[in-house]
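**Student:** Only the shape, not the letters, is given here:
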């Protein structure tokens, strides 16, 4: 999904979530409000679009926008545009960073996740900074949060959940999370139930909080992978709180690393960089080379999206140097995927963003040769990007072959993001439709979507 398709401005959120209206419909409502007050205003769809892209409305327009959204004047006094607009109700911003607060947030996230409207990023800028600051500065509290005495939880059940989390992580690598999300959220609901209604001992509590963080991170990633950005962010926030309550700072850093991917993917590279830097600060002196390499590679992607080539190269070099140090006994289990091919894939993506298609192709080819066949979704994503790098070098036949491979693999993956990548790879071949190989591929792609 392109960045322009994701709504980040508060006006866009209010327009869609409060009024359920298009830009053109909002413009009409503002003109009507002006007519009722004998104010001549010529707001159009283009005007609203410019506001949502950052231009500030004049005072008259703001007064009429307030009328449309039923915001009283006394609620706007002293509050700058656009902060007075109706905003999402986010209890995860205000619940205390305690075990009870985390249970409450997980409950809200689980109840609201499936009602998410697509295409919204609800945490950015100031609100995101608050979450990061609270995570970084609040002392963990693992106190029992159950509402009653409840019953003890068999250790075998906790072990079973751990095993299923491992299986789900591998299944997501292969098939994508389009169907798995329902099982992940059901398992997260079970863990939430144990934490809120039962009486686990101290060791079990720590494991359950960590499981909630793992599952919340997976749920956030799967929702993001299928374009449900608000639900993804809410899961990521709940996961960050659960990791904090478990006392596992590396687990929290992993949550932020995945959440950062969402941010730089939808056009917020500065927020993504902020998230990774916060994670790096938190884990300093407590991390392993593998975890540090993962964070450096994620930071490089954000910096590439921002066009900061020098800092991006520095972060990539650091990631490669850290991987050279090898594995460590203290490496967390979730870091199994942080390998040389992954960093090569991310390096290729950075090179593509920075306008260096030949370098991108070199890294994609090296990674593709080293990655195991079980990482089906990863191959789909990077074969699609490989096709872009090849086409930018006028290698039409090679781009066609890469896109064909991606199209074949995508049939076994349920991932909106992967499907978007393949569609984009197919579309970029349209100008070359006179060539036989391209025509055949276009026909095949059309048949696959009908």
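**Tutor:** In hand now; what should we look at? Here the structure is a predicted model, which means the values were calculated and not measured.

**Student:** going forward, measure contacts between C-alpha atoms and count neighbours the same way
**Tutor:** Fine.

**Student:** List the residues that contact residue 388.
**Tutor:** 357, 399, 425, 428 (C-alpha atoms under 8 Å, 6 or more residues apart in numbering).

**Student:** Tell me if I'm right that the second one and residue 386 touch.
**Tutor:** What it means is residue 399. Yes: using C-alpha atoms under 8 Å, residue 399 makes contact with residue 386 at a distance of 7.3 Å.

**Student:** Neighbour count: these two, which is higher?
**Tutor:** Each of residue 399 and residue 386 had its neighbours counted (other C-alpha atoms under 10 Å), and the higher figure belongs to residue 386 (32 against 27).

**Student:** wait, isn't the more buried one in contact with residue 360?
**Tutor:** Yes: the criterion here is C-alpha under 8 Å, and residue 386 meets it with residue 360 at 7.5 Å.

**Student:** in the helix or strand encompassing residue 321, what's buried?
**Tutor:** When elements are defined using DSSP states H and E, residue 321 is found to belong to helix 309-323. If you call a residue buried by 16 or more other C-alpha atoms under 10 Å, then helix 309-323 has these buried ones: 309, 312, 313, 315, 316, 317, 318, 319, 320, 322, 323.

**Student:** I'd like the residues you listed as CSV, with distance to residue 287 appended.
**Tutor:** Written out in CSV, the entries for these read as follows (distance: C-alpha to C-alpha, whole Å):
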residue, distance to residue 287
309, 26
312, 21
313, 22
315, 17
316, 18
317, 18
318, 15
319, 14
320, 16
322, 12
323, 13
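
**Student:** Tell me which residues are up against stretch 138-158.
**Tutor:** When contacts are taken as C-alpha under 8 Å, 6+ apart, the neighbours of stretch 138-158 outside the stretch itself are 97-100, 103, 194-201, 204-208, 244-247.

**Student:** which residues of the stretch 101-250 of the chain fall in helices?
**Tutor:** Per DSSP state H, counting those that start in this stretch, the stretch 101-250 of the chain carries helices over the ranges 125-137, 155-175, 180-197, 202-225, 229-246, 249-265.

**Student:** angle of the fourth one against helix 249-265?
**Tutor:** Put plainly, it is helix 202-225. Using axes from the mean of the first three to the mean of the last three C-alpha atoms, to 10 degrees, one finds that helix 202-225 and helix 249-265 are set 10 degrees apart in direction.

**Student:** Could you name the helices and strands sitting against helix 202-225?
**Tutor:** helix 155-175, helix 180-197, helix 229-246, helix 249-265, helix 416-427 (3 or more C-alpha pairs under 8 Å, 6 or more residues apart in numbering; DSSP states H and E).

**Student:** out of these, nearest to residue 433?
**Tutor:** When the helices and strands packed on helix 202-225 are ranked by proximity to residue 433, the top entry is helix 416-427, at 10.2 Å, counting by C-alpha to C-alpha.

**Student:** Take this one as well and set it beside the first:
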């Protein structure tokens, strides 16, 4: 039977069958995989055949991005609602029990499901948190037998802190499967327990949201952006369950940051503005500075230079004399607010082409003086310093800086670190062609580093 919904949606998008196929192939490449499809395949889908599940989801995401609204493979008739995990919600009316969805997501991650691990970053999912009805999330999650109290909350927090410390020191791939197993086997059941007090229940859900966010961060550090985004969405929904609006605002900030880091910044400003609306006047200066500097970066990426500079200056004022001990647990868990403000200010300057200013802020970031506790971010910050120097034509200085970055990168398992090393090599290409001695020497070091990292 002809798929009229798909045919109508493709027409509305203004695509020919060949154009749709080309965009599907490009999106597959964006997620590190290959899909062989062409105009004839699209014609077969319109005629009523169904593609593979992964291809169906890629088609839906291509059309969502084109139309600026959520479109799912189920809506398009490309697969049935029961086909599995990749049918995670993209509209509020599709929401189910957030803990059930978290367990499905975690099991797919543990099993290295290709459909989920290679899922594309979804514009529709990026918009979903702004459309959610918090009461619908609270109604969706049923409690089960058991009893829990503050001791279980402390245990979840301490485990999350442990996994976070390993992540920051050794990279996101260390302890990743153990964390997800812990979420599925321990944290989710604890969230379903009967709590002795409402406060304990809320704190458990908030603690769980932190652990889920860390799972998303590890997926992001592995380059699995669609999976990371889906973890962040579940983290946000748990903050809704907890009734913790301020924590929810923090996850909105995380989603905004993720959009900028992955080059999908279309909804970034809306997300960070929504977060700021919730926290303004209700949080400590150090935490507020995190939102303000994220907004500065979003403004910079939109080309609003004056507004970006103003926001970055305000963030610096907020954090300068702030007492970071006043920060809530879910904000303080991820490190120094002052360092984060410096890092994002540098990235805002980079987005505006002010490489000298970006170099200064990356150089002064506290991460660079934190010993080995934050080795991955320190390595990445130093690598950014070298990149900013190289863009200013200071190639010998950049190579010396990159040597220090490579020292810090030893033993860190992170796709972001590997991409940073690849970027060094690409930046050096014109200088190697000119036989610049520093560039040739560093390239030899990069080759050795990649060989060791591949073992």
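**Tutor:** On my side now, so go ahead. For clarity, every value in this text was computed on a predicted model and none was experimentally measured.

**Student:** returning to what we had before: tell me which of the helices of the stretch 101-250 of the first structure lies nearest to residue 86 of the first structure.
**Tutor:** For residue 86 of the first structure, the closest of those is helix 125-137, at 14.3 Å, according to C-alpha to C-alpha.

**Student:** what does the closest one contact?
**Tutor:** Outside helix 125-137 of the first structure, the residues touching it (C-alpha under 8 Å, 6+ apart) are 93, 97, 237, 240, 241, 244, 271, 275, 278, 282.

**Student:** The second one and residue 242 touch, don't they?
**Tutor:** This means residue 97 of the first structure. No: proximity of residue 97 of the first structure to residue 242 does not meet the contact threshold set by C-alpha under 8 Å, at 9.4 Å.

**Student:** Just want to know which of these two has more residues nearby.
**Tutor:** With other C-alpha under 10 Å as the criterion, residue 97 of the first structure and residue 242 differ in neighbour count, and residue 242 comes out ahead with 35 against 21.

**Student:** What's the more buried one aligned with over in the second structure?
**Tutor:** When the second structure is aligned by TM-score structural alignment, residue 242 of the first structure is paired with residue 238.

**Student:** quick one on the thing from earlier: what would the helices and strands packed on helix 202-225 of the first structure look like in TSV with distance to residue 339 of the first structure?
**Tutor:** Listed next are these as TSV, based on distance: least, C-alpha to C-alpha, whole Å:
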stretch	distance to residue 339 of the first structure
helix 155-175	14
helix 180-197	24
helix 229-246	23
helix 249-265	15
helix 416-427	21
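
**Student:** Quickly find the element holding the corresponding residue of the second structure for residue 334 of the first structure.
**Tutor:** Residue 334 of the first structure maps onto residue 330 in the second structure when the alignment is built from TM-score structural alignment. In this assignment (DSSP H and E), residue 330 of the second structure forms part of helix 329-332.

**Student:** who does the helix or strand just after that helix touch, helix- and strand-wise?
**Tutor:** Toward the C-terminus, helix 329-332 of the second structure is succeeded by helix 337-351 as the next helix or strand (DSSP H and E). The contact analysis (3+ C-alpha pairs under 8 Å, 6+ apart) places helix 337-351 of the second structure against helix 285-301, helix 305-320, helix 355-364.

**Student:** And the match of residue 242 of the first structure, how close does it get to residue 256 of the second structure?
**Tutor:** Summarising the geometry, the distance separating residue 238 of the second structure from residue 256 of the second structure, computed by C-alpha to C-alpha, to the nearest Å, is 18 Å.

**Student:** Next: residue 309 of the second structure.
**Tutor:** Using C-alpha to C-alpha, we find residue 309 of the second structure at a distance of 18 Å from residue 256 of the second structure.

**Student:** Could you pick out the buried ones from the contacts of stretch 138-158 of the first structure?
**Tutor:** Applying a neighbour-count criterion of 16+ other C-alpha under 10 Å, the buried members of the contacts of stretch 138-158 of the first structure are 97-100, 103, 194-200, 204-208, 244-247.

**Student:** Which residue is the nearest non-sequential neighbour of the spatially most central residue of the first structure?
**Tutor:** With distances taken as C-alpha atoms, centre = their mean, residue 262 lies nearest the centre of the first structure, 2.6 Å away. Once its chain neighbours are removed from consideration, residue 262 of the first structure has its nearest residue in residue 224; the separation is 6.6 Å (C-alpha to C-alpha, 6 or more residues apart in numbering).

**Student:** Tell me if I'm right that that neighbour and residue 235 touch.
**Tutor:** No: contact criterion C-alpha under 8 Å: residue 224 of the first structure and residue 235 do not qualify, at 9.9 Å.

**Student:** Looking at those two, which is more packed in?
**Tutor:** Regarding residue 224 of the first structure and residue 235, a neighbour count based on other C-alpha under 10 Å identifies residue 235 as having more, with 32 against 29.

**Student:** which residues does the more buried one contact?
**Tutor:** By C-alpha under 8 Å, 6+ apart, the residues touching residue 235 of the first structure are 106, 109, 113, 216, 217, 219, 220.

**Student:** likewise residue 378 of the first structure?
**Tutor:** Each residue near residue 378 of the first structure by C-alpha under 8 Å, 6+ apart is listed here: residue 173.

**Student:** Let me know whether my guess that it is in a strand holds.
**Tutor:** No: according to DSSP: H, G, I helix; E, B strand; the rest coil, the state of residue 378 of the first structure is helix, so it is not within a strand.

**Student:** Next one: it from residue 229 of the first structure, what distance?
**Tutor:** In this view, residue 378 of the first structure and residue 229 of the first structure are 20 Å apart by C-alpha to C-alpha.

**Student:** Residue 349 of the first structure and residue 303 touch, don't they?
**Tutor:** No: using C-alpha under 8 Å, residue 349 of the first structure is not in contact with residue 303, being 11.5 Å away.

**Student:** what's near enough to touch residue 403 of the first structure?
**Tutor:** Listed by C-alpha under 8 Å, 6+ apart, the contact partners of residue 403 of the first structure are 383, 384, 387, 422, 425, 426.
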